[in-house]
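Undergrad: Have a look at this prediction, sequence included:
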Amino acid sequence: MTRLCLATTLATLAALSIGAGTAAAGPLQGRLLQHLDTNQDGGVDRGEFETAMANRFVRLDANRDGALDSDEIEIARERVARRLDAAMTVAENRMEKRDANGDGKISRAEFVRVPALFDLADKDRDGRLDKDELAAARDAFGSR
């Protein structure tokens, strides 16, 4: 039973995290904080966390019997696994695209060369990214 409880908690936390966004850890953490921080004070208190967990429980309890059975936990675990796989595929594809010379390695030059992304983010075309442009880019690029 303890393993079931731990598995449920981990699946729920992972599902909350994944549901809040996918991509790099920074944007993910920002989106998770934004999702959980309902009073917008820059942190998550116990009440906000418990509310998020209760809401997640309701979504996981497919048969609405007030408990998570092994089938519901397995469904949640499979959803999380699919989302993690998708996020890993996106990350791998992004890295493969950076390998311009096809040698299977990402050099420093290949890693930092992202002028198209910069140009997309620089909405006013002034050659610099202000806080609004950075936030918009984070939201747009981080959610893919």
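TA: Cool, the structure landed.

Undergrad: When you work out contacts or count neighbours from here on, use the C-alpha atoms and nothing else.
TA: Noted.

Undergrad: Buried residues, the helix ranked longest in the chain. List them.
TA: Longest helix in the chain by number of residues, with DSSP state H as the criterion: helix 70-98. In terms of neighbour count (16 or more other CA atoms under 10 Å), helix 70-98 has its buried residues at E72, I73, A76, R77, R79, V80, A81, R83, L84, A87, M95, R98.

Undergrad: Repeat that for stretch 111-121.
TA: F118, A121.

Undergrad: What number of residues are in the vicinity of C5?
TA: Burial of C5 is recorded as 12 neighbouring residues (other CA atoms under 10 Å).

Undergrad: In contact with it, which residues?
TA: For C5, the contact set (CA atoms under 8 Å, 6 or more residues apart in numbering) is empty.

Undergrad: The chain: helices as residue ranges?
TA: Remark: helices assigned in the chain by DSSP H are 2-19, 25-36, 46-60, 70-98, 108-112, 115-121, 131-142.

Undergrad: what about versus this one:
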Amino acid sequence: MSRAKPVLMICLTVGWFATAGPFALAQSAPPPAQDGLLKSGPPTWDANRDGIFTCDEWKGFADRIFTLADRNRDGKLDKTEFATVQKADAALADADFGYFDENQDGKIARKEFVDKPSAFIVRFDRDGDCRVTGDEIRATTAPKGPQGPAERPRDRFH
């Protein structure tokens, strides 16, 4: 009987490490970094579904959203109508009224809304051609590796 207790304790300890150990390691590892503009996946406004997001596609999408939100059809959005914009697409959920209201008159005109650049295109369009490709997204979100030395090592004998 006295011999069974240590064996049981060893089995319990090994069992605990076998089950809890990997869980503890998984919990301590930081989650992979994710760009906030991609938290809902790629944008839904890729009109032709080719995986390339263009300024023209954004403007068409913004125009449709504006029309949907402008309930009284006066050509301007007030703050209550703007709530519809925020609910229309996950990419606009955190949109700020003041960002679009350029002249700060308390209303957003269609031109103010549609002509405002997409935060997505501003963030990912690396070559400035008003088109965001998958390569540009990958290049922007790729983890940055360790940087090399700040300067080239010098030869001690020269």
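TA: Cool, got the structure. Bear in mind that the values here come from a model prediction, so they are computed numbers and not experimental data.

Undergrad: Could you quantify their similarity as a TM-score?
TA: Comparison of the two superposed chains (TM-score structural alignment, normalised by the length of structure 1) gives a TM-score of 0.30, and 55 aligned residues with a CA RMSD of 3.1 Å.

Undergrad: circling back: output the buried residues of helix 70-98 of structure 1 as TSV; include the columns distance to L28 of structure 1.
TA: As requested, these are arranged in TSV below (distance: CA to CA, whole Å):
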residue	distance to L28 of structure 1
E72	25
I73	23
A76	19
R77	19
R79	17
V80	15
A81	16
R83	13
L84	12
A87	11
M95	18
R98	22
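
Undergrad: ok, those residues vs A52 of structure 1, which is closest?
TA: Using CA to CA, A76 comes nearest to A52 of structure 1 of the buried residues of helix 70-98 of structure 1, at 15.7 Å.

Undergrad: gap between that closest one and R3 of structure 1?
TA: For A76 of structure 1, the distance to R3 of structure 1 (CA to CA, to the nearest Å) stands at 15 Å.

Undergrad: State the distance from D139 of structure 1 to N93 of structure 1.
TA: 19 Å.

Undergrad: if we can go back for a sec, got the angle between the longest helix of structure 1 and helix 2-19?
TA: Orientation check (axes from the mean of the first three to the mean of the last three CA atoms, to 10 degrees): helix 70-98 of structure 1 against helix 2-19 gives 40 degrees.

Undergrad: Packing partners of helix 70-98 of structure 1?
TA: When contacts are defined as 3 or more CA pairs under 8 Å, 6 or more residues apart in numbering; DSSP states H and E, helix 70-98 of structure 1 sits against helix 2-19, helix 46-60.

Undergrad: do that again at 10 Å, thanks
TA: helix 2-19, helix 46-60, helix 108-112 (3 or more CA pairs under 10 Å, 6 or more residues apart in numbering; DSSP states H and E).

Undergrad: can you list contacts of stretch 6-19 of structure 1?
TA: 1-5, 20-21, 28-29, 31-33, 35-36, 52-57, 60, 68-70, 72-81, 83-84, 87 (CA atoms under 10 Å, 6 or more residues apart in numbering).

Undergrad: cool, stretch 4-19 of structure 2 as well?
TA: Contacts for stretch 4-19 of structure 2 (CA under 10 Å, 6+ apart): A20, G21, F23, A24.

Undergrad: wait, which of the residues you listed is closest to K87 of structure 2?
TA: F23 (37.3 Å).

Undergrad: Tell me the first helix or strand C-terminal of the strand or helix carrying the closest one.
TA: Assessed by DSSP states H and E, F23 of structure 2 sits inside helix 4-28. Counting by DSSP H and E, the next helix or strand C-terminal to helix 4-28 of structure 2 is strand 53-54.
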